[in-house]
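J.: Model the following, please.
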Amino acid sequence: MDYALPMLALVTWTTIIWWALLLVRLSEIKANKLLPAQLNTPEDARELLSLRQNMLARNFANLLELPMLFYILGTLSILLEVDSKFSVLLAWLFVASRVAHSLIHTGYNTVLHRFYAYVLGGLILTTWVITMLLNSVLL
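T.: I've put the predicted structure just below:
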């Protein structure tokens, strides 16, 4: 099964968010004539830069938190040669949930919608873990 493709898709999405963050942040630093020393901490950035920049920064951090479990599950599935169309579907569904979360978070940012996308991703990962555990015990 090809678990690498959804993993590459999420890496690509994370890279896109990083570039968006970098471009917005550098543009604001230049426009506001800020010095690097003025942005020593995330709190400084929250205070001195726009909400848009802060939402991108938080979303980028989100793409490095829960998805860590996704990358571990994908890597284990590759290493253990798990042959499951269902697990590959779960991987793609997780990627879709993270893209949806990002678009909500960095777009119109309705917290309840963002929460639904976040929980959906967690439920997908939980299902994948349970599936792998059951397959390991039953095989």
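
J.: C-alpha only now, for contacts and for neighbours.
T.: Fine.

J.: Mind checking what secondary structure residue 81 has?
T.: Three-state assignment for residue 81 (DSSP: H, G, I helix; E, B strand; the rest coil): coil.

J.: With adjacent residues omitted, what lies nearest to it?
T.: Nearest non-adjacent residue to residue 81, counting by C-alpha to C-alpha, 6 or more residues apart in numbering: residue 1, 7.7 Å away.

J.: Quick one: residues contacting that neighbour.
T.: Residue 1 makes contact with 78, 81-85, 88, according to C-alpha atoms under 8 Å, 6 or more residues apart in numbering.

J.: run this one through as well so I can compare:
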Amino acid sequence: MTVQAILAPLFAQVLLTFALMIWMAQTRFAAARAGKVTPNKGSPRTFGWPEKAQQVADSFHNQLELPPLFYVLVTLALVTKEADLLFVAMSWAFVASRYVHAYVHTGRNRTMTRFRCYFVGALILLAMWAIFAIRILAA
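T.: You can find the predicted model right below:
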């Protein structure tokens, strides 16, 4: 596999994270300007943001949970030359699950649908790690 093919899903995941970060900043600034939030001592997470601002912020923060394991795995697979067509296909499936999860999270936010999207992505990532570990340890 080419470096571009291996890194393209990673770039797509990074794009999602930055897009959510920018959207979070926009919704939070708009809420603050409109006087819909009162900053207090402590974390901005406890400021009582309007629902949409909180959803977008939660979705952004969620991109800092599973995806770092994906970033590490892609880097390791690239360095060890263990990234093949299956790896790239699974990478795209993981990233697609993250996009769907973010869409659900920032939309109607149906908890069970969101959980299923998260769970599918987690299973894909777990399988990717298992396959990678087996290939490395069996070499």
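
J.: Once they're superposed, tell me the TM-score.
T.: The TM-score (TM-score structural alignment, normalised by the length of structure 1) is 0.90; 136 aligned residues with a C-alpha RMSD of 1.7 Å.

J.: thinking again about what came up before, kindly indicate which of the contacts of residue 1 of structure 1 lies nearest residue 128 of structure 1.
T.: residue 88 (9.2 Å; C-alpha to C-alpha).

J.: In this structure the closest one contacts residue 3, no?
T.: Yes - if you go by C-alpha atoms under 8 Å, residue 88 of structure 1 and residue 3 touch, sitting 6.0 Å apart.

J.: ok, the two, which is more surrounded?
T.: Remark: of residue 88 of structure 1 and residue 3, residue 3 carries more neighbours, 25 against 21, as counted by other C-alpha atoms under 10 Å.

J.: residues in contact with residue 118 of structure 2?
T.: Residue 118 of structure 2 touches 97-98, 101, counting by C-alpha under 8 Å, 6+ apart.

J.: Would you mind measuring from it to residue 51 of structure 2?
T.: Using C-alpha to C-alpha, to the nearest Å, we find residue 118 of structure 2 at a distance of 21 Å from residue 51 of structure 2.

J.: about what we covered before: reformat the contacts of residue 1 of structure 1 as TSV; add distance to residue 45 of structure 1.
T.: Output for the contacts of residue 1 of structure 1, formatted as TSV (distance: C-alpha to C-alpha, whole Å):
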residue	distance to residue 45 of structure 1
78	39
81	44
82	43
83	45
84	44
85	43
88	38
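
J.: Provide a ChimeraX selection command restricted to the buried entries of those.
T.: Here is the ChimeraX command that picks out the buried ones among these, judged by 16 or more other C-alpha atoms under 10 Å:
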select :82,84,88
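
J.: between the contacts of residue 118 of structure 2, which is nearest residue 130 of structure 2?
T.: Looking across the contacts of residue 118 of structure 2 and measuring by C-alpha to C-alpha, the closest to residue 130 of structure 2 is residue 97, at 18.6 Å.
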